[in-house]
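Undergrad: predicted coordinates and the sequence they were generated for:
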Amino acid sequence: MKLHEYQSKTIFSKYGIPIPKGRVAATADEAKQIAEELGGRVVIKSQVLVGGRGKAGGVKLAKDSAEAEQLATQILGMEIKGLPVRKVLVDEASAIDQEIYFAITDDRAAKKPVMIASAAGGIDIEEVAAKTPEKIIKVHIDPLLGLREYQARDVAVAIDLPREYWKDFVKIAMGLWEVYKNSDATLAEINPLVITKDKKMIALDGKMMIDDNALFRQPNLTELRDTDEDAPSEIEARKYGLSFIKLDGNIGCMVNGAGLAMTSMDVIKLFGGEPANFLDVGGGASSEKVAAAMRIILTDPSVKAILFNIFGGITRCDEVARGILAAMEEVKPKVPMVVRLVGTNAEEGRRLLENANMITAETLADAAKKSVEAAKKGS
C-alpha cells in the first residue's frame, strides 16, 4: 500500500525527522489560506500516487498567496498518468543548497533491510543508478540489532557530507529506521533530503510503501489507503480478504493457494492461453467468499472462460462448489467454465456441480487445455 507525500511526511515528523511547514488542501481557497499563513512563498504539490509529478506540471512554486490560489486551481484540475489530483500539499518554500537521496527498503536477495543514500539526490535518482551506480551507497541493517549510529555516520562519510551535518543526518537516519520498522514498511524514502541555505537538514519530500500482509496490525495506516489507483475489482476483493490482481488475458482463474494459482497461470500459458487475473481464495474459503470471487471475475468483460482449480486441503471442495452455485444463481454467467476439484470432499463437490453445465477435468494440464479451448470458442 502506497502513502501520499503528506501522509508520509506526517509520519516522519512523529519520529523527529524535520519537514517543511505546510498543510494539505482540497480546494484552491484552502491553498490560498495556507499560503497566507506560511508567508506567501510556497510550493504547491499535487498528491497522487505516481512518480514524475514535477515533470508533469504537478509541482509549482508560488511567490504569494494569490499565485498559490491560481496554481492550486490548475493542479487540482489535472490528471497525472491517469490519476485525478484531488488534493495539493502547500509547503513553505525552501532555499536549497544541496539535495541528498536517502531511503530504507527491503533487500530480498540479502534478506535484510538496506539503507541507501546518494549525494546525487533529487528527481533523477533512477538515472544516477543507471549511469553512475558508484554514487549510490548501500549499507545492510541487521534486523535483530537494528540500525546502529556508526552505520549512519559511515554513510554520511561515504556521501561526503560535511562533518557539521553528521549529527543531524544520524538523527534523521535513526528516525527513518523507526518509521520503516514500526510501520511495517517495505520502503521509507526521502527524496530529496536537503541542506538549506540557512544550514538546516529537511525532508523535502517523502514516500512510503506498507507491506499489505502486515496491514492487519496497522489499522491506523490502513485507514490512509487511497483507492484511486486501484481497479474496482481489486477494491471489492479486499472486502472479502481475497488476493486478486487484474491481468490482460481472457481466462479467469479462481484457485486456492498462491503457489497453485501461479502454477495454474503458467500451465494456461503453456497451452497458448492468457490468464485474466491472479485470484487466490485462500485456505478454508467459505461458499460466500467463493461466490464473491466468481462475481469479481465475471465483472471483467474480457473474460471468455473461467478455470476453477481447487485442491481440497484446508478448503473443502463441497464448500467451493456451493459458492460457485450461489454465484451462478446471482450472476447468470454466459461464459464456459472448467472445474477441477481434488482433495477433501471432492466427490461431494463434483456431485453438487453435476447439473451446473460445467466442463470437468481430472488434472491441471487437462483443465488448462480445456479452458484455453473454451476461451477460443467464447471469443
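TA: Perfect, I can see it now. Residues are numbered from 1 along each chain as shown.
Undergrad: from now on I want contacts and neighbour counts done on CA atoms only, so please keep to that.
TA: Will do.
Undergrad: is it true that Lys138 lies in a strand?
TA: Yes: secondary structure of Lys138 (DSSP: H, G, I helix; E, B strand; the rest coil): part of a strand.
Undergrad: ok, now how distant is the closest residue to it other than its chain neighbours from Asp142?
TA: What sits nearest to Lys138 in space, not counting adjacent residues and going by C-alpha to C-alpha, 6 or more residues apart in numbering, is Ile116, at 4.6 Å. Per C-alpha to C-alpha, to the nearest Å, Ile116 is found 14 Å from Asp142.
Undergrad: neighbour count: those two, which is higher?
TA: Ranked by neighbour count (other C-alpha atoms under 10 Å), Ile116 and Asp142 place Ile116 first, with 17 against 13.
Undergrad: ok, that one - contacts?
TA: Tyr101, Phe102, Ala103, Ile104, Thr105, Ile136, Ile137, Lys138, Val139 (C-alpha atoms under 8 Å, 6 or more residues apart in numbering).
Undergrad: in a helix, it, correct?
TA: No: applying three-state DSSP, one finds Ile116 to be strand, outside a helix.
Undergrad: strands of the stretch 251-379 of the chain, start to end?
TA: For the stretch 251-379 of the chain, the strands defined by DSSP state E, counting those that start in this stretch occupy 251-255, 277-280, 305-312, 337-343, 359-360.
Undergrad: the stretch 101-250 of the chain too?
TA: Counting by DSSP E, counting those that start in this stretch, the strands of the stretch 101-250 of the chain are 112-118, 136-140, 185-196, 201-203, 206-210, 243-246.
Undergrad: A further structure is provided below for comparison with the first:
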Amino acid sequence: MKLYEYMAKGILLSNGIPVPMGAVFKGIDGVAEFVEKVGPVAIKSQVLSGGRGKAGGIKFATDPQDTITKVRDLLATEIKGCQVETVLIEEKVNIERELYLAITVDGSKRQIVLLASIAGGMDIEQVPEEQVIKRFIDITIGLQPYATREITRQMGLKGREAKQTADIMLKLYQIFRKYDAELVEINPLVVTQTHVLAADAKMTLDDEAAFRFLPDVPYVEEKTAVEKKADDLGISYVELDGEVGVMANGAGITMATLDLLQHFGSSARNFMDAGGGSSEKATAAALEILLSTNPKALLINIFGGITRCDDVARAFVQVKNALDLKLPVVIRLVGTNEDLGTAILREQGIESFKSVEEAVTKVISLLKGGGADVHNS
C-alpha cells in the first residue's frame, strides 16, 4: 500500500524526522491565511504516481492570490491518469544540497538494504550505481550508530550535516520496522543553512500488515473502479496502458502472454488472471470487465486444467452475442474439454489456436491489418 506524500511526512515528523512546515488542502479555503503565515510556498499535487514534478504536478508561488490560482489549476488536472484531489502546500525551502536516502528490501538477497547518495533529486534513477551507497542490514542486529557514521563518511558529509543525516538514518530504520514497510524513501533529503530535512517522502507498506497500523494510518485504496469490480469477483486484475485486452487462467501464463505480446511488437491493456476452475458465469463476468476498458483487440489464452475449455467457449459466445462484439478476438484453448470448446467456437465460425505464439502473432496481425470482426480466433 502506497501512502500519499503528506501521510508519509506525517509519519516521519511524528517519529522525529524534520519536514518543511506544511498543510493539506482539498480546495482554496484557508490557503490565503496559510501563505500569509509562511511566505513563499511549494504547491504539491498528492498523487500516487511518480514523476509528478516533470509532469507539472509541483508549482511555486510567492503570494496568497498566486497560490490560490495555482491550487485551482492543480485540482482541475490529472497527473499520469490520476485526478488531483488534494494538494500539500509547504514553506519554500532554501536548499544548499540535495541528498538521497531510502530503506527497502533487496529481494534477491532477502535482506533489508539502506541506500544513500549525494546525488538526490528528480533524476535519481539516472544516477550511476557506483554513486549509490548500499548497506545491507542484519535484521537481528538492526542499523547501528557506527554504521550510519560510516555511511555519512562515505557520502563525504561532515559536522552538522553528517550528524543530522546519521540521526535521520536511524529514525528511518525504526519507521521501516515499526510500520512493516516495503519502502521508505526521502528524495530529496535537503541540506539547508540550519537543518537536514525531508523535502519529499514515499512510503509503501505491506498490505498484509495493515491490521497493525490501522486506524493510525488510513488505508489508501489504489485500485481503479474496474480493478475494484474485478476484485469483488475474486479476479486478479491490473489496468495497463497497452492495446490488447488479455484474459488467461493463472498468473504465470498471464505474465508469459504479456511478455509475448511485448516481444512480438504490441502491448497489453491489462493483466487478468481469471483463475482456475472459473464457471461459465464467472468467465462471462470477467470478459465483460475486460471489454469495459475498450481494448483494440482481445486475446484469450486458456490452458485448461481445472478450468474447462467448453465453459470458456460458452462464456465467450454469450458475451459476443450480448454485446454484438466487433473488435478482433483471438482465442487459444488447450486442455480439459478442449475438443468440446473448440467445437462450440467452430459453430460460431470461430477457430481456436493450440500454440500461444501463433495466437499472439495472429492478434497482432489483426491489429496491424485493421481487422474489425471476430474471426480466425
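TA: Cool, the structure landed. Computed from a prediction, not measured in an experiment: that's the story for all the values here.
Undergrad: drop the TM-score for these two in here.
TA: Once superposed, chain against chain, the TM-score is 0.76 (TM-score structural alignment, normalised by the length of the second structure); 364 aligned residues with a C-alpha RMSD of 3.8 Å.
Undergrad: need the winner for burial among the strands of the stretch 251-379 of the first structure.
TA: Mean neighbour count (mean count of other C-alpha atoms under 10 Å) peaks for strand 251-255 among the strands of the stretch 251-379 of the first structure, with a mean of 27.
Undergrad: any idea what Glu351 of the second structure aligns with in the first structure?
TA: Glu351 of the second structure maps onto Ile359 in the first structure, with residues paired by TM-score structural alignment.
Undergrad: for the nearest residue to its match once chain neighbours are set aside, give me its contacts.
TA: Distance criterion C-alpha to C-alpha, 6+ apart; nearest residue to Ile359 of the first structure, sequence neighbours excluded, is Val338 at 4.5 Å. Residues in contact with Val338 of the first structure (C-alpha under 8 Å, 6+ apart) are Ala305, Ile306, Leu307, Phe308, Met358, Ile359, Thr360, Ala361, Ala367, Lys370, Ser371.
Undergrad: with adjacent residues omitted, what lies nearest to the fifth one?
TA: The shortest distance from Met358 of the first structure to any residue that is not its chain neighbour, by C-alpha to C-alpha, 6+ apart, is 5.4 Å, and that residue is Met337.
Undergrad: ok, that neighbour touching Val372?
TA: No: if you go by C-alpha atoms under 8 Å, Met337 of the first structure and Val372 don't touch, sitting 10.7 Å apart.
Undergrad: name the residues contacting each of the two.
TA: Both Met337 of the first structure and Val372 are in contact with Ala305, where contact means C-alpha under 8 Å, 6+ apart.
Undergrad: what's the counterpart of the residue nearest to Ile359 of the first structure in the second structure?
TA: With TM-score structural alignment as the criterion, Val338 of the first structure lines up with Ile331 in the second structure.
Undergrad: what about its match, distance to Glu150 of the second structure?
TA: For Ile331 of the second structure, the distance to Glu150 of the second structure equals 58 Å [C-alpha to C-alpha].
Undergrad: does Val334 of the second structure touch Lys354 like I think?
TA: Yes: with contact defined as C-alpha under 8 Å, Val334 of the second structure reaches Lys354; the gap is 6.0 Å.
Undergrad: now do the contacts for the closest residue to Glu274 of the first structure other than its chain neighbours.
TA: Spatial nearest neighbour of Glu274 of the first structure, excluding adjacent residues (C-alpha to C-alpha, 6+ apart): Gly249 at 4.4 Å. By C-alpha under 8 Å, 6+ apart, the contact list for Gly249 of the first structure reads Gly273, Glu274, Pro275, Ala276, Asn277, Ser302, Val303.
Undergrad: quick one, which of those are buried?
TA: When the contacts of Gly249 of the first structure are checked for burial by 16 or more other C-alpha atoms under 10 Å, the buried set is Gly273, Glu274, Pro275, Ala276, Asn277, Val303.
Undergrad: what number of residues lie near Glu208 of the second structure?
TA: 9.
Undergrad: and if you look at the one 4 residues further on?
TA: A count of neighbours around Arg212 of the second structure, defined by other C-alpha under 10 Å, yields 12.
Undergrad: that one is in what secondary structure piece?
TA: Assigned by DSSP states H and E, Arg212 of the second structure falls within helix 210-213.
Undergrad: distance check, Asn277 of the first structure against Val24 of the first structure.
TA: 36 Å.
Undergrad: which residues sit in contact with Lys9 of the second structure?
TA: Val19, Ala198, Asp200, Ala201.
Undergrad: the first structure: which residue goes with the third one?
TA: The equivalent of Asp200 of the second structure in the first structure is Asp205 (alignment by TM-score structural alignment).
Undergrad: from Ile190 of the first structure, how far off is that match?
TA: 6 Å.
Undergrad: between those two, who's got more neighbours?
TA: Ile190 (27 against 19).
Undergrad: what lines up with that one in the second structure?
TA: By TM-score structural alignment, Ile190 of the first structure lines up with Ile186 in the second structure.
Undergrad: what's near enough to touch that match?
TA: Ile186 of the second structure sits next to Tyr100, Leu101, Ala102, Ala198, Ala199, Asp200, Ala201, Lys202 when contact means C-alpha under 8 Å, 6+ apart.
Undergrad: conserved subset of these in the first structure?
TA: Retained in the first structure by both residues aligned by TM-score structural alignment, their matches' C-alpha atoms under 8 Å are the following of the contacts of Ile186 of the second structure: Tyr100, Leu101, Ala102, Ala198, Ala199, Asp200, Ala201, Lys202.
Undergrad: measure the nearest residue to the second one once chain neighbours are set aside to Ile175 of the second structure for me?
TA: For Leu101 of the second structure, the nearest residue in space outside its immediate sequence neighbours is Ala116; the separation is 4.6 Å by C-alpha to C-alpha, 6+ apart. In this view, Ala116 of the second structure and Ile175 of the second structure are 17 Å apart by C-alpha to C-alpha.
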